[in-house]
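Asker: Fold the following and give me the result.
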Amino acid sequence: MDATLHLAQEPDADALLGRSPLAALTGMLLDQQIPMEWAFKGPWTISQRLGADDLDAHEIAAYAPEAFAALLSQKPAVHRYPGSMAKRIQQLCQYLVEHYDGDPEAIWKDAGSGQELRKRLEELPGFGKQKAQIFLALLGKQLGVRPQGWREAAGAYGEAESFRSVADITGPASLAKVRAFKQEMKAAAKAAGSGKA
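Answerer: All right, here's what the predicted structure looks like:
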């Protein structure tokens, strides 16, 4: 993997996301209940606290859980819920070690189709259907991973020229469009909810 991503909106953190499959997966895992930039800066913060240039699934999987939770809890914390996210990251890394010899790229290297890749992503700890579809769209749109049928497997997130998720963010302008889309969705959901009352 060697791409330029703009998800953390910080050069060093984005450079790590673009070269490290595990960093990109970890950022996607962290992307819940906190601002996107905070989530995608997390992998870089973790690598710095580990004193490494990259993240290693074997190292994180074997790390003492209490110590890893403490690492994520240091100020500034990596996530709003650093303890539970530390556990999830370790579960993800343990799964990668067990099923892919610690190599996250193996998830998509030989995937025969978009559906197969989505299934593999959905099997990852902490990845449901939506997270798997968004990550699949990110792989296809920005990282050049395009097995047959990847757009269809990514659902609406795979649509060209859409601004629905992190898969569509390539800079400040697209970030603003994705934020606007998310606000529209929240407003529509709120309106639908109040209409039922």
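Asker: Please count neighbours and contacts with C-alpha atoms only from this point.
Answerer: OK.
Asker: Quick check: Ala106 vs Phe40, distance?
Answerer: Distance, Ala106 to Phe40, using Cα to Cα, to the nearest Å: 21 Å.
Asker: Repeat that for Gln183.
Answerer: Distance of Gln183 to Phe40, given as Cα to Cα: 20 Å.
Asker: likewise Leu50?
Answerer: 17 Å.
Asker: So those two - more neighbours on which side?
Answerer: Phe40 (30 against 15; other Cα atoms under 10 Å).
Asker: next up, for comparison:
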Amino acid sequence: MTSFHLTGDANADELLATDDNALLAGMCLDQQIPMEKAFAGPSVIAERMRGQFDVLAIAAMPQEEFVDLCAAKPAVHRFPGSMGARLHQLCQVLAEEYQGDASRLWADGDGAEILRRLKKLPGFGDQKARIFLALLGKRRGLDAAGWREAAGEYGQDGYRSVADITDAESLQKVRETKKAAKAAARQAEEGASR
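Answerer: This next block holds a predicted model:
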């Protein structure tokens, strides 16, 4: 079994390592908040739902009720309303199209097909879908043909994203890479506006 070191909480990391639905949900939440908080979100939700991250139960709940669950203190996300609604929509898609099992998204097909499926999910744009595909390949043992190519730069070796985090040291390297990329983008933007 693959271990994860994404949240700083052993129980939350264990859930990510053992529950594909929780891992996908964590990726969905990973925007505009620290990665550790995003990926710990499914564990917080599980605690609030009698100890289980249950996609079918979430999908069956009224959206407002699930958003309230996400907004309870401490909130699951900085924007509990919009992100709670998005996560609820994701769970509905998993329930309706994948029998409540995220692993069915990548159980067959090549990398390009899996990427296409991921990009259709609520909250998954091109970059997030490519990062998650890389996470599946690098950390979950996905062996679909062409997954590295479909993941683009995130499929390459290095420290670009959550897919490359295996311990505290690699987490720090990913943070440094992201910081350098943001600085370069800012510099390029400033250069273009002159």
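Asker: And the helices in structure 2, which stretches?
Answerer: Using DSSP state H, the helices of structure 2 run over 10-18, 20-29, 35-48, 55-60, 63-71, 80-97, 111-119, 126-139, 147-151, 168-192.
Asker: would you turn the ones you listed into CSV with distance to Phe4 of structure 2?
Answerer: Below are the helices of structure 2 laid out as CSV (distance: least, Cα to Cα, whole Å):
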stretch, distance to Phe4 of structure 2
helix 10-18, 5
helix 20-29, 10
helix 35-48, 10
helix 55-60, 21
helix 63-71, 23
helix 80-97, 21
helix 111-119, 21
helix 126-139, 8
helix 147-151, 20
helix 168-192, 11
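Asker: Could you report the neighbour count for Gly193 of structure 1?
Answerer: 10.
Asker: Just tell me what it corresponds to in structure 2.
Answerer: Aligned counterpart of Gly193 of structure 1 in structure 2: Glu189 (TM-score structural alignment).
Asker: Spatially central, which residue of structure 2 would that be?
Answerer: Met27 (0.9 Å; Cα atoms, centre = their mean).
Asker: what residues are up against that one?
Answerer: Contacts for Met27 of structure 2 (Cα atoms under 8 Å, 6 or more residues apart in numbering) come out as 38-39, 128, 132.
Asker: cool, now which of the residues you listed survive the switch to structure 1?
Answerer: For those, the contacts that are reproduced in structure 1, applying both residues aligned by TM-score structural alignment, their matches' Cα atoms under 8 Å, are 38-39, 128, 132.
Asker: Just the buried ones among those, please.
Answerer: If you count burial by 16 or more other Cα atoms under 10 Å, the buried members of the kept ones among the contacts of Met27 of structure 2 come out as 38-39, 128, 132.
Asker: who are the neighbours in contact with the aligned partner of Tyr159 of structure 2 in structure 1?
Answerer: In structure 1, the residue matched to Tyr159 of structure 2 (TM-score structural alignment) is Phe163. For Phe163 of structure 1, the contact set (Cα under 8 Å, 6+ apart) comprises 169, 174, 177-178, 181.
Asker: what would those look like in TSV with neighbour count and distance to Ala197 of structure 1?
Answerer: Output for the contacts of Phe163 of structure 1, formatted as TSV (neighbours: other Cα atoms under 10 Å; distance: Cα to Cα, whole Å):
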residue	neighbour count	distance to Ala197 of structure 1
Ile169	22	36
Ser174	18	35
Lys177	17	31
Val178	20	29
Phe181	16	25
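Asker: which of those still touch in structure 2?
Answerer: Using both residues aligned by TM-score structural alignment, their matches' Cα under 8 Å, structure 2 keeps these contacts from those: 169, 174, 177-178, 181.
Asker: I'd say Ala95 of structure 2 and Asp101 touch.
Answerer: Yes. Judged on Cα atoms under 8 Å, Ala95 of structure 2 makes contact with Asp101 at a distance of 7.4 Å.
Asker: where do the contact lists of the two overlap?
Answerer: The contact sets of Ala95 of structure 2 and Asp101 overlap at Val55 (Cα under 8 Å, 6+ apart).
Asker: returning to what we had before: out of the contacts of Phe163 of structure 1, which comes closest to Pro21 of structure 1?
Answerer: For the contacts of Phe163 of structure 1, the minimum distance to Pro21 of structure 1 (Cα to Cα) is 17.4 Å, reached by Ile169.
Asker: so what's the closest one closest to, chain neighbours aside?
Answerer: Of all residues not flanking Ile169 of structure 1 in the chain, Leu175 sits nearest, at 5.2 Å (Cα to Cα, 6 or more residues apart in numbering).
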